[in-house]
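Undergrad: The following comprises the amino acid sequence and a computationally predicted model.
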Amino acid sequence: MAWVSLVIAGLFEMFGVLMINKLHRDRSWQSAVLLCIGFGASFLFLAQAMKTLPMGTAYAIWTGIGASGGAILGIVLYSEPKDFKRIAFIAMVLGATIGLKLVS
């Protein structure tokens, strides 16, 4: 269950990052509320996961999901550059995240 909570925390982290971008584009109270909900839920699920998982592992995987997911969403939704080097480094982050899961 801790791993499920950790993945959900990472997904909410990605949502929070999207809401930061939305808030920069559209300064509305709805964007600010969604940003707070996204990061708040992310921290709650991360805290739940850390009841069982080691702090270092949980934090590394949480940031890996958030960082790589945010980069992928930027490529897909906002036409950010998608050159080979960028994709390769995103893949390395995802590979390290999966590797931590496998050895934990």
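TA: Thanks, I have it. Numbering: from 1, shown residues only.

Undergrad: CA only for contacts and neighbour counts going forward, please
TA: Noted.

Undergrad: Disregarding residues adjacent in the polypeptide, which is nearest to Ile20?
TA: Leu35 (6.4 Å; Cα to Cα, 6 or more residues apart in numbering).

Undergrad: ok, and here's another one to check against it:
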Amino acid sequence: MTWLALIMAGICEVFGVILIKRVTTQRDLKSLLMLILSFGLSFTLLSIAMRVIPMGTAYAIWTGIGTVG
């Protein structure tokens, strides 16, 4: 379960980075709320995963998913 949370955190992080461009081009409330929700969910899932997975391992995988995405 924690590995799934970590993978989902990485996917939310990638989605949040994609939404940064949308916020800068569209400047509407929906885009901004989606951006905040995406990054908030990413950090929440990362913190859940780090309860079991060591911090260094979780952070390396989380940033690796973000880099690949």
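TA: Done, it's in. This one's a predicted model, so the numbers in the text were calculated from it and none came from an experiment.

Undergrad: After superposition, what is the TM-score?
TA: Remark: TM-score between the superposed chains equals 0.95 [TM-score structural alignment, normalised by the length of structure 2]; 69 aligned residues with a Cα RMSD of 0.7 Å.

Undergrad: Spit out the contact partners of the residue nearest the centre of structure 2.
TA: Of all residues in structure 2, the one closest to the mean position by Cα atoms, centre = their mean is Glu13, 2.4 Å from it. Contact analysis of Glu13 of structure 2 by Cα atoms under 8 Å, 6 or more residues apart in numbering lists Ser38, Phe39, Ser42, Gly66.

Undergrad: ok, average deviation of whichever strand or helix holds the third one from structure 1?
TA: Secondary structure from DSSP states H and E places Ser42 of structure 2 in helix 29-49. Once superposed with structure 1, the aligned residues differ from helix 29-49 of structure 2 by a mean of 0.5 Å; criterion: mean Cα distance after the TM-score superposition for structure 1.

Undergrad: That helix - contacts with which helices or strands?
TA: Packing partners of helix 29-49 of structure 2 (3 or more Cα pairs under 8 Å, 6 or more residues apart in numbering; DSSP states H and E): helix 2-26, helix 55-68.

Undergrad: what's in contact with that helix?
TA: 2-3, 5-6, 8-13, 15-16, 19-20, 22-23, 58, 62.

Undergrad: can you rerun that using 10 Å?
TA: With contact meaning Cα atoms under 10 Å, 6 or more residues apart in numbering, helix 29-49 of structure 2 is reached by 1-26, 50, 53, 55, 58-59, 62.

Undergrad: From the residues you listed, list just the buried residues.
TA: The neighbour count (16 or more other Cα atoms under 10 Å) marks 2-3, 5-17, 19, 22-23, 50, 53, 58-59, 62 as buried among the contacts of helix 29-49 of structure 2.

Undergrad: Chain neighbours aside, what residue packs nearest to Ala60 of structure 1?
TA: Spatially, and ignoring its direct neighbours in sequence, Ala60 of structure 1 is nearest to Thr97 (7.3 Å; Cα to Cα, 6+ apart).

Undergrad: Contacts made by whichever strand or helix holds the one you found with the rest, please.
TA: In the assignment (DSSP H and E), Thr97 of structure 1 maps to helix 84-103. The contact list for helix 84-103 of structure 1 (Cα under 10 Å, 6+ apart) reads 3, 56-58, 60-65, 67-69, 71-72, 75, 81-82.
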